[in-house]
Each structure stands twice: as structure tokens, then as C-alpha cells.
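Peer 1: next come a sequence and a model predicted from it.
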Amino acid sequence: MFGFGFLPLGAVLLCLGSAIALTPEEESSLKEALHPFVLECADEYGIPEEKFEEAKAKGSADDIDPCFISCFLKKAEFFDGDGKLDVEKTNAFVKAHLTSEHVIQFFEAVGGECAKVNDEEVTDGDKGCDRAKLLFDCIQELKSKIGD
């Protein structure tokens, strides 16, 4: 069940397990807080646990439906009702559940760099699927910059 509890945040925010080292306590806190949203959205979009395990193993969420990611982001309140990234709520969640300074700084960088996805033209209105993909791409780019 670890995949269901952890990968979606990682999928959206770049497969954190491979990008950023979390403590066992941080992983547990994330799983506890986010697991219900993952299950709801996985059920809604018919995504089996194996799909998350495959994505986690590959370190990529490319095969995960962006509409699932949007569903998850909305339920976790990382996206607002208009399908836009809510940087303040995301940062508040991060600070409430994570303690590693480098992880918090990474998420602050994501908020600063990737809030631009809110200004992008999308074809699905407030559904958020397009914007979830844009966010994923932005985080991927940021991870590459930080990793260099």
C-alpha cells in the first residue's frame, strides 16, 4: 500500500522518493494525510496500485492520467476549485508534514517557479488536467536545474 500513499504526491511533485530523501516519519505523515485522497481518485479513475508501483519504480508519472493527478491535487487542496495551484495551502501542508529543511526549500522553489502554470492557457477549464500536466513538467524542469 506504500505506493498508493506516497507516489501521487511524488508523481505530482516529481516522484519525491527518488528526487528528495524523506525521513521515515515524513513518509508516514504524508501517507496518513494523503492516502484517503489517493484512494478516492484512484477509484474514480480506475487506477490500480500496480500502476503506481510501476511509476514509482520508473521515477516518472508520465503513465498516470493527469486528471487523476488533478483530482488528487484538488482533494488535497494543492489545487483550488478553479484547477489552479494554491501555493499558500501547498506550502502550509509541506510545513505541517515535513521537517527536512532541504525538502521544505524544494517545495518553496516549486511554489515560486511553478505558480506560472496558473497563467497558462488550458483547454479543460477548471477541471485541472492540463494544469496538472503543466505542473508536473515545471517540477521536472526545476528538478533538473537543482540537480545540475
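Peer 2: That came in fine, so what should we check first?
Peer 1: CA atoms for contacts and neighbours, from now on please.
Peer 2: Fine.
Peer 1: what about the helices in this protein?
Peer 2: Using DSSP state H, the helices found in the chain span residues 2-12, 16-19, 24-45, 49-58, 66-75, 87-97, 101-114, 129-147.
Peer 1: who's in contact with the last one?
Peer 2: Yep, that's helix 129-147 we're talking about. By Cα atoms under 8 Å, 6 or more residues apart in numbering, the residues outside helix 129-147 that reach it are 11-14, 19, 66-70, 83-84, 110, 113-114, 117-118, 120, 122-124.
Peer 1: hmm, try it at 6 Å
Peer 2: Val12, Pro66, Cys67, Ser70, Cys114, Val122 (Cα atoms under 6 Å, 6 or more residues apart in numbering).
Peer 1: of those, which is the most crowded?
Peer 2: Using other Cα atoms under 10 Å as the neighbour test, the contacts of helix 129-147 are led by Ser70, with 28 neighbours.
Peer 1: how close does that one sit to Ala76?
Peer 2: Separation of Ser70 from Ala76 (Cα to Cα, to the nearest Å) stands at 10 Å.
Peer 1: ok, structure two:
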Amino acid sequence: MAKVSVLFCSLYVLVLTSYSMAMTEDQRNIIRQHFREMGMKCMNDNPITAEDITALKSRQVPTGPNSPCFLSCVLKLTGMMDSNGMLQKETMLELAKKVFNDPEELKLIEDYLHSCSHINGEVVSDGDKGCERAMLAHKCMVANAAQFGFDV
């Protein structure tokens, strides 16, 4: 059960699932289910600790050694990060379009995603693994969420 809550919390933060303006319970459930499935696959190779769970629940950056690669794995499986370890803003937006229909909401999500697009220009030492970039993206998304009306 702890694994499921880890996945839920970390991925909830990563992909706008606590969008506070108009997300319905059905929309939340669609996103949760999608990321639970991806996250369960990533736990096998990149298990995260109870401390990481606590950090993610409290909107902090997890410090466990597997956290960056867990996040990278999830982003890659969902198509939000390519095999070269680069974030794919367009893919994220396409995923959002499967859940949100309102053009204003989609514009807000697009602007939010754009606010972290600079992450692809950051120098990282792990190349296409994407672990460092995934952690940078997580930090950016959490830091920028409030200015776009997301309560992550």
C-alpha cells in the first residue's frame, strides 16, 4: 500500500492533478490511474523510501538516492521525457488535452508547462538517463504551481 501512495503523491505533484480551478473528480481519477500504472513499473528498478513519500506528500523535494531516476522513469514511460532525457512539453500538453476541454484551462496549463521549459537547457551530468533533469523539472513545477493557480 505504501508503494501506491508513493506513486500517487509523487505523480500527483508532477502532472497537475491537484489543479484547483475546475478539475472534476473524474478528471483526477483518469490522471491518477494513468500515473499509478506508470509508477508501479518504475518502482521495480527505482524504489523510493518512506522519507521520499513524506517529502512528496508535503510538497518537498525527495532526497532518496532513487528519487531522481524514479521521476525520470515515470516521465519517460508517460512520454513526458524522451529517450534523450529531454522534457517534452508538447506531449504533456497533449496528455492534458485528454482530460481538460476548456481552452482557457489548456492555455493556463500550457503557460505553466512553458514556465519550466528552460529545464531542457540546463547542463546535467547524467545525459540521457534524465534523472537530474527530472528532479529539476519536479522542483520547477512545484515552485511555479501557485502563480498559475495550481495547488500542488
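Peer 2: Alright, I've got the coordinates. Just so it is clear, the model here is predicted, and its values are computed rather than measured.
Peer 1: thinking again about what came up before, ok, the contacts of helix 129-147 of the first structure vs Phe93 of the first structure, which is closest?
Peer 2: Using Cα to Cα, Val12 comes nearest to Phe93 of the first structure of these, at 14.6 Å.
Peer 1: just tell me what the closest one corresponds to in the second structure.
Peer 2: Counting by TM-score structural alignment, Val12 of the first structure corresponds to Leu14 in the second structure.
Peer 1: distance of its match from Ser125 of the second structure?
Peer 2: Taking Cα to Cα, one finds Leu14 of the second structure at 22 Å from Ser125 of the second structure.
Peer 1: same check on Val99 of the second structure?
Peer 2: Where Ser125 of the second structure is concerned, Val99 of the second structure sits at a distance of 35 Å (Cα to Cα).
Peer 1: so between these two, which is more surrounded?
Peer 2: Neighbours were counted for Val99 of the second structure and for Ser125 using other Cα under 10 Å; Val99 has more, 17 against 11.
Peer 1: how about the more buried one: what's its closest non-neighbour residue?
Peer 2: Computed as Cα to Cα, 6 or more residues apart in numbering, the closest residue to Val99 of the second structure that is not its neighbour in sequence is Gln27, at 5.7 Å.
Peer 1: what's the neighbour count on the one you found?
Peer 2: 16.
Peer 1: that one and Lys107 of the second structure, how far apart?
Peer 2: 17 Å.
Peer 1: then Thr78 of the second structure?
Peer 2: 21 Å.
Peer 1: those two: which is more packed in?
Peer 2: For Thr78 of the second structure and Lys107, the more surrounded residue by other Cα under 10 Å is Thr78, and the numbers stand at 18 against 12.
Peer 1: so what corresponds to the more buried one in the first structure?
Peer 2: Thr78 of the second structure maps onto Ala76 in the first structure, by TM-score structural alignment.
Peer 1: over to Lys98 of the second structure?
Peer 2: That one, Lys98 of the second structure, aligns with Ala96 by TM-score structural alignment.
Peer 1: go on, Ala137 of the second structure?
Peer 2: Aligned by TM-score structural alignment, Ala137 of the second structure pairs with Leu135 of the first structure.
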